[in-house]
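A.B. asks: no FASTA, just this:
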């Protein structure tokens, strides 16, 4: 029996709806809801760096997932990051692929580019967190990082925070920051800041989207009642975490595998108790409260969950089938040794 699968290049993924942030937010929130009802299998990602025995120049991530409920989709995300690409600018730093399988026959049904999906779902996770944890009348966001996630973060915050009026944007590459601000001209006011303190101080929402391995956000810059979003492992000083009244993560099971995480480091030192770290799924499902008053400081930190990629990939695959997108590939004409 011939087995076919759908191959979706990046253009197909976009044509199927990958840039629809409103829909991506809906799907991402559904993942956290299903996770809270134990309908998702999402083991910690496997990570390794190469070359062996040297400072890693490339990293690879394997993320197998099963999403139950009415989705019923197993799949895997294969992700990779290259320092060489980041330096040369000839290729994206991160290159990702998503594979979806049939839950019964286990045949692969789709292979698709995962780069745009990664960028959208990463910011959407923060967007869902902001929906529950940001100040009700947040007007100013201070963003550090004008890369790919900086772009999608603006998209997500615009969608979930209707009161947002202004974004203060900072990046080491001022040209990149200027270009990103130009992309959103006429949609929201973006002011370029020449340093992190100016961008962060006084902001109702602080968001960091960088590749930094050293903290650069000081606790005294975070005002009372703000929400802090940390998309990398260690962008805020320990004092920011300790100052937060609520600490929420996408998945503690994922994050505690990450030695670089400032939250994980504080737990290991004994200065932070695991029970004081909540998964976003508990907030979405109502077993833990979101923001409770205007003065509390809330923090969301993300490690990245493959289940977000798979639910979006499943949706885009179904949309592609409806729209006639993608290319049919044959895995075999007749299986050997059945």
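C.D. replies: In hand now; what should we look at? Note that the structure is a prediction, hence the values are computed from the model and not measured. Residues are numbered from 1 along each chain as shown.
A.B. asks: make it CA atoms for all contacts and neighbour counts henceforth
C.D. replies: Fine.
A.B. asks: spatially central residue for the chain, please.
C.D. replies: residue 122 (1.6 Å; CA atoms, centre = their mean).
A.B. asks: my read is that residue is in a helix, agree?
C.D. replies: Yes: counting by DSSP: H, G, I helix; E, B strand; the rest coil, residue 122 is found in a helix.
A.B. asks: mind listing the helices for the stretch 1-150 of the chain?
C.D. replies: With DSSP state H, counting those that start in this stretch as the criterion, the stretch 1-150 of the chain has helices at 10-15, 21-36, 83-88, 115-133, 148-160.
A.B. asks: quick one: buried residues of the third one?
C.D. replies: Buried residues in helix 83-88, defined by neighbour count with 16 or more other CA atoms under 10 Å: residue 85.
A.B. asks: packing partners of that helix?
C.D. replies: Of the remaining helices and strands, none touches helix 83-88 by 3 or more CA pairs under 8 Å, 6 or more residues apart in numbering; DSSP states H and E.
A.B. asks: contact partners of it?
C.D. replies: Under the contact criterion CA atoms under 8 Å, 6 or more residues apart in numbering, helix 83-88 has outside partners 57-58, 91-93.
A.B. asks: let's go with 10 Å and repeat that
C.D. replies: Outside helix 83-88, the residues within contact range by CA atoms under 10 Å, 6 or more residues apart in numbering are 56-59, 89-95.
A.B. asks: against that first model, consider the following:
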């Protein structure tokens, strides 16, 4: 049996609508609905693993062996199946190295593969840097449609890289009254912060004020919606403080959220995209070193882990951490009052890469985009 599959490079993906913010938001809504209905499968023996990561050692006795000579040198494979209207299997695969910036390359270089669920045959292989960034940015915007105050006017972007650029594109679709955007980069003169400012000025002329903030506190204060997507080493992280957030603020974290006063989250509404994922993250932290009965000796910097820690130590009940999928499916409330502070952790799952990749693939087929490649006309051996 002949097997062909579609190859989509980055230009093909753009033509297939990978940057369609509205479409991506709705695809993420469908994805989270299916996640809540358990119509999915992830990798690992229990079907719930985020992925399998390969890290390089910092030293080796083998001559020429690749070493972790900087942060974030790794490879990762993230297989998944998603049901419903998608009914697709596949994986996101990427290599990452912080030194890529010296070569004018993104830190991570990503591909997504889609496969037939029954035969395992490839259906598509696609460039996925934009795909992954858009689905990551669309998730908090989709969540904001349930969690943010509809009258939100001030948006703060903490970490002005590609992820928050895509998040901005999506936020502007669900929060049309945004008139002030605050930007926090590594400094008030960071190139990425200035580039973000220029992007906003060009694409969103309706925004009345753009502020490049000199501190994390300045970026958080008075913001109606905070979108955190930082990519920094742990030693460079700044600590957040709850007192910085106004009444009614909605805070989304997609990256690093360093916070030491965990119990202060109890006065907020806590929301997660995948509680089990953060449970595994916490257990990994505990397994790596000694901690006291509250897990305080090892410091983690992912918002969702803070929430799980509160539950594991008996300071919060499991039902106090709301599943985003339950909000999407109408079985849990979203924002209950205009004054509550909502904290939402978006860690991301390969399900989202599959769903948005699938929709882009379908659009490519409709428009005749991409390159058809042949795996075989007949397998040489059966």
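C.D. replies: Thanks, I have the structure now. Fair warning: this is a prediction, and the values are worked out from it, not measured in the lab.
A.B. asks: coming back round to it: looking at the helices of the stretch 1-150 of the first structure, which is closest to residue 230 of the first structure?
C.D. replies: helix 115-133 (8.7 Å; CA to CA).
A.B. asks: give the aligned range of that closest one in the second structure.
C.D. replies: Taken onto the second structure by TM-score structural alignment, helix 115-133 of the first structure occupies residues 129-147 there.
A.B. asks: that stretch: how far from the chain's middle?
C.D. replies: 7 Å (CA atoms, centre = their mean, to the nearest Å).
A.B. asks: could you do stretch 147-163 of the first structure as well?
C.D. replies: Stretch 147-163 of the first structure has its C-alpha centroid displaced from the chain centroid by 12 Å (CA atoms, centre = their mean).
A.B. asks: on that earlier part again, I figured the residue nearest to the centre of the first structure hits residue 309, correct?
C.D. replies: Yes: assessed by CA atoms under 10 Å, residue 122 of the first structure is found in contact with residue 309 at 9.1 Å.
A.B. asks: quickly list what's touching both of those two.
C.D. replies: With CA under 10 Å, 6+ apart, residue 122 of the first structure and residue 309 have common neighbours residue 28.
A.B. asks: excluding its backbone neighbours, what's nearest the equivalent of residue 96 of the second structure over in the first structure?
C.D. replies: In the first structure, residue 96 of the second structure lines up with residue 81, judged by TM-score structural alignment. Nearest non-adjacent residue to residue 81 of the first structure, counting by CA to CA, 6 or more residues apart in numbering: residue 94, 4.3 Å away.
A.B. asks: from residue 136 of the first structure, how far out is that neighbour?
C.D. replies: Counting by CA to CA, to the nearest Å, the separation of residue 94 of the first structure from residue 136 of the first structure is 34 Å.
A.B. asks: these two: which is more packed in?
C.D. replies: residue 94 (19 against 16; other CA atoms under 10 Å).
A.B. asks: need the contact list for that one.
C.D. replies: By CA under 10 Å, 6+ apart, the residues touching residue 94 of the first structure are 58-60, 79-83, 85-86, 114-115, 118-119.
A.B. asks: compared with the first structure, how much does the match of helix 115-133 of the first structure deviate?
C.D. replies: Following the fit onto the first structure, the mean deviation recorded for stretch 129-147 of the second structure is 0.6 Å by mean CA distance after the TM-score superposition for the first structure.
A.B. asks: show me what counts as buried in that stretch.
C.D. replies: Neighbour-count burial for stretch 129-147 of the second structure flags 129-147 (criterion: 16+ other CA under 10 Å).
A.B. asks: please verify my assumption that the match of residue 96 of the second structure contacts residue 93.
C.D. replies: Yes: taking CA under 10 Å as the definition, residue 81 of the first structure is a contact partner of residue 93 at 5.4 Å.
A.B. asks: between the two, what contacts are shared?
C.D. replies: By CA under 10 Å, 6+ apart, the residues touching both residue 81 of the first structure and residue 93 are residue 58.
A.B. asks: related to what we said a few turns ago, next up, the contacts around the residue nearest to the centre of the first structure.
C.D. replies: Going by CA under 10 Å, 6+ apart, residue 122 of the first structure touches 28, 116, 149, 152-153, 156, 231, 302-305, 308-309.
A.B. asks: could you do residue 92 of the first structure as well?
C.D. replies: With CA under 10 Å, 6+ apart, residue 92 of the first structure has these contacts: 81-86, 115, 148.
A.B. asks: contacting residues for the equivalent of residue 48 of the first structure over in the second structure?
C.D. replies: Residue 48 of the first structure maps onto residue 53 in the second structure, with residues paired by TM-score structural alignment. Neighbouring residues of residue 53 of the second structure by CA under 10 Å, 6+ apart: 74-78, 93-95.
A.B. asks: and if we set it to 8 Å?
C.D. replies: Neighbouring residues of residue 53 of the second structure by CA under 8 Å, 6+ apart: 74-77.
A.B. asks: residue 51 of the first structure and residue 60 of the first structure, how far apart?
C.D. replies: 11 Å.
A.B. asks: between the two, which has more neighbouring residues?
C.D. replies: Using other CA under 10 Å as the criterion, residue 51 of the first structure and residue 60 rank with residue 60 on top: 18 against 11.
A.B. asks: could you report the neighbour count for the nearest residue to that one once chain neighbours are set aside?
C.D. replies: In space, and not counting its chain neighbours, residue 60 of the first structure is closest to residue 80: 4.3 Å by CA to CA, 6+ apart. Neighbourhood size, residue 80 of the first structure [other CA under 10 Å]: 18.
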